[in-house]
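Participant: Let's see this in three dimensions:
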Amino acid sequence: MAIFLCFLSVSLLLTFVPLFFLMRKIKENSKWNLPPGPSSLPIIGNLHLFAGLPHRCFHHLSIKYGPVVLLRLGFVPMVVISSSEAAEEVVKSHDLGCCSRPKTFGTGKLSYGFKDISFSEYGEYWREMRKLAVIELFSLKKVQSFKNIREEEVGFMVKKVSESALKQSSVDLSKTFFSLTASIICRVALGQNFNESGFVIEKERIEELVSEALLALGSFTCSDLFPGGLGRFLDWLFGGHKRINKVFEEFDAFYQKVIDDHLAGKKTVDSPADIVALLLGIMAKQGKKDYFKLSVDNIKAVLMDIFLAGVDTGAITMIWAMTELARNPRVMKKAQ
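Facilitator: Next up is the predicted model:
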């Protein structure tokens, strides 16, 4: 066994060392004007440099190589922008080349094959989806129609916090704000009451699912960095795809139940036409000759955008606002 391992190590060394110098030579002779960056190792690229928090690693690299750094994560090249001037040039001067987000397994799975608004590639489909969002889903009139829902849910939250204050019991603001934003989004977008006992998914599980989904959207799987059999094997070994598939299946069943309830006339709350009802109405009116057609997967993808972004962003914003008020008593007193 020891002889076999020794032979394997020598074989790998003899294979990777020449490959390393070959890749370095190709980089030096490249006709492309590539940004500076650290030398990459065979197969793993620059992954070995990320030993701590990514943003701190990027900062240390920018000090050494400048505001624009070229890295390789496995087989995937990545350019890191670390200055406001470079960022402005990217988003203004080269916006068309950088406006589409990277396609990963997580974003593709949770967006139903990039059929949403956030992760779909810039082009005709994205323009049609954006038009749908601006004109139909989030117009000023539509947003104002949900004013009473927002006021009611905020009133319920204030009442609960006041009751806890009278009892001198502690309040977990993270859970409180999550419950608030989830309640508003469920009523506005899904026509469902988040606080009812018969809600499709338990509250605790919803919070876990949102966290797991956001982690999947903001991270890479092995197959994203190592194409072919190697990446798929590593994902099978570490369960990367399995975790994302499980989250997707639970969300998909949730959205399907909401859609089925609407089609059967079983909405749990009476509110102005919620977003699911609006999208189903548009889908029902489509003609055979219409250029852009909505499908059930399109609706689910839009719901995924609204639910994840709405619940998480709203809750985090309020948590940070309360944190800053706690850190600045003068401002808190003024707000009170």
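
Participant: For the rest of this, base every contact and every neighbour count on C-alpha atoms.
Facilitator: Will do.

Participant: Just the buried positions in stretch 67-79, please.
Facilitator: By 16 or more other CA atoms under 10 Å, the buried positions in stretch 67-79 come out as 67-75.

Participant: nope, stretch 312-322 is what I was after
Facilitator: Buried, per 16+ other CA under 10 Å, within stretch 312-322: 312, 314-315, 318-319.

Participant: For Phe58, state which of the residues you listed is nearest.
Facilitator: Asp312 (25.4 Å; CA to CA).

Participant: Which helix or strand lies directly C-terminal to the longest helix along the chain?
Facilitator: Once the chain is assigned using DSSP state H, the helix that runs over the most residues is helix 296-327. Going down the chain from helix 296-327, the next helix or strand is helix 329-335, by DSSP states H and E.

Participant: Which other helices and strands does that next one contact?
Facilitator: Here helix 329-335 touches helix 296-327, going by 3 or more CA pairs under 8 Å, 6 or more residues apart in numbering; DSSP states H and E.

Participant: for the helix it packs on, the distance to its chain's centre please.
Facilitator: 11 Å (CA atoms, centre = their mean, to the nearest Å).

Participant: One more: stretch 135-142?
Facilitator: Here stretch 135-142 is found 23 Å from its chain centre; the criterion is CA atoms, centre = their mean.

Participant: Turn the buried residues of stretch 67-79 into TSV, including secondary structure.
Facilitator: As requested, the buried residues of stretch 67-79 are exported to TSV (DSSP: H, G, I helix; E, B strand; the rest coil):
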residue	secondary structure
Pro67	coil
Val68	strand
Val69	strand
Leu70	strand
Leu71	strand
Arg72	strand
Leu73	strand
Gly74	coil
Phe75	coil
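
Participant: which among these gets closest to Ala216?
Facilitator: Of all the buried residues of stretch 67-79, Ala216 sits closest to Leu73, with 17.1 Å by CA to CA.

Participant: now the other sequence, so there's something to compare against:
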Amino acid sequence: MAEKYGPIFRLKLGVNQVVIVSDPKIAKECFTTNDMAFANRPKSIASEILGYNYALFGLAPYGPYWRDIRKIATIELLSARRIEMFSDIREFEVKLAVKEIYNKSSKLNGVVKMETKEWFANLIMNIMVRILFGVRYTGPKGDLAMKKIPES
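Facilitator: Just a heads-up that it's a prediction; the model follows:
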């Protein structure tokens, strides 16, 4: 397509318009000189509603608010110290999830038929809820039963 339309052209993918750049010099100019023009995400009604008027990190437009949220996320959530701090919670939840499979398999003579997608979703949900609220999500099939975990 670059041979036919040139080093920079526009495509419409569904309702979204996309700029395609195949020349390294133009790409460098896009990411250095004109980076502010390309940094914003397209605004949509779905992003506004789901993102609480663009307040969520992944849906917020580029600007001072987004930079502040990014700084908080990288320092408070994704720093090496924080990840190490929550390693015991992750280890505990993984051990508990594997123990759940073992208990089910021992009851059924070693044969367990399970939905791994749901198992991983529950594992991730338990880790997130424990880190955020200090309780464990224990509800089967999506009900929001919470159980306090004793400190160890």
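
Participant: sorry, back to before: quick one: the longest helix of the first structure aligns where in the second structure?
Facilitator: Counting by TM-score structural alignment, helix 296-327 of the first structure pairs with no residue of the second structure.

Participant: Now do that helix: which elements does it pack against?
Facilitator: Using 3+ CA pairs under 8 Å, 6+ apart as the contact test, the elements touching helix 296-327 of the first structure are helix 173-185, helix 203-217, helix 240-263, helix 275-284, helix 329-335.

Participant: now, of those, which is deepest in the fold?
Facilitator: helix 173-185 (a mean of 20; mean count of other CA atoms under 10 Å).

Participant: what angle do that one and helix 275-284 make?
Facilitator: Angle, helix 173-185 of the first structure to helix 275-284, by axes from the mean of the first three to the mean of the last three CA atoms, to 10 degrees: 30 degrees.

Participant: And helix 173-185 of the first structure against the second structure, how far off on average?
Facilitator: Its matched residues in the second structure lie on average 1.0 Å from helix 173-185 of the first structure after superposition (mean CA distance after the TM-score superposition for the first structure).

Participant: against the second structure, where does that helix fall?
Facilitator: Mapping helix 173-185 of the first structure onto the second structure (TM-score structural alignment) gives residues 116-128.

Participant: What ranges does the second structure have for its helices?
Facilitator: So, for the second structure - with DSSP H - the helices run 2-5, 24-31, 35-39, 45-50, 64-72, 80-85, 87-107, 116-133.

Participant: can you redo those helices as TSV with distance to Gly142 of the second structure?
Facilitator: Formatted as TSV, the helices of the second structure follow (distance: least, CA to CA, whole Å):
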stretch	distance to Gly142 of the second structure
helix 2-5	48
helix 24-31	43
helix 35-39	37
helix 45-50	20
helix 64-72	30
helix 80-85	27
helix 87-107	16
helix 116-133	9
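
Participant: Gly139 of the second structure: which of these is closest?
Facilitator: With CA to CA as the criterion, Gly139 of the second structure lies closest to helix 116-133 of the helices of the second structure, at 9.2 Å.

Participant: Distance from that closest one to the middle of the chain?
Facilitator: Worked out by CA atoms, centre = their mean, helix 116-133 of the second structure lies 13 Å from the chain centre.

Participant: Who are the packing partners of it?
Facilitator: Secondary-structure packing of helix 116-133 of the second structure (3+ CA pairs under 8 Å, 6+ apart): helix 87-107, strand 135-137.

Participant: what angle sits between it and helix 87-107?
Facilitator: 140 degrees.

Participant: Select, out of the helices and strands packed on helix 116-133 of the second structure, the one closest to Glu76 of the second structure.
Facilitator: Minimum separation from Glu76 of the second structure across those (CA to CA) falls at helix 87-107, 14.8 Å.

Participant: Can you point out the buried residues in that closest one?
Facilitator: Buried residues in helix 87-107 of the second structure, defined by neighbour count with 16+ other CA under 10 Å: 89-90, 93-94, 97, 104.

Participant: Please apply the same query to stretch 21-29 of the first structure.
Facilitator: Within stretch 21-29 of the first structure, the residues that count as buried by 16+ other CA under 10 Å are Arg24.

Participant: That one corresponds to what range in the second structure?
Facilitator: Matched against the second structure by TM-score structural alignment, stretch 21-29 of the first structure finds no partner residues.

Participant: Check stretch 146-159 of the first structure too.
Facilitator: Under TM-score structural alignment, the match for stretch 146-159 of the first structure is residues 86-99.

Participant: go on, stretch 242-258 of the first structure?
Facilitator: Taking TM-score structural alignment as the measure, the second structure aligns no residues with stretch 242-258 of the first structure.

Participant: quick one on the thing from earlier: could I get the buried residues of stretch 67-79 of the first structure in CSV, plus columns for distance to Ser170 of the first structure?
Facilitator: Below are those laid out as CSV (distance: CA to CA, whole Å):
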residue, distance to Ser170 of the first structure
Pro67, 45
Val68, 47
Val69, 47
Leu70, 48
Leu71, 46
Arg72, 47
Leu73, 44
Gly74, 47
Phe75, 49
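
Participant: ok, of the residues you listed, which one's closest to Lys334 of the first structure?
Facilitator: Nearest to Lys334 of the first structure among the buried residues of stretch 67-79 of the first structure, counting by CA to CA, is Pro67 at 40.3 Å.

Participant: For the closest one, give its distance to Val80 of the first structure.
Facilitator: In this view, Pro67 of the first structure and Val80 of the first structure are 8 Å apart by CA to CA, to the nearest Å.
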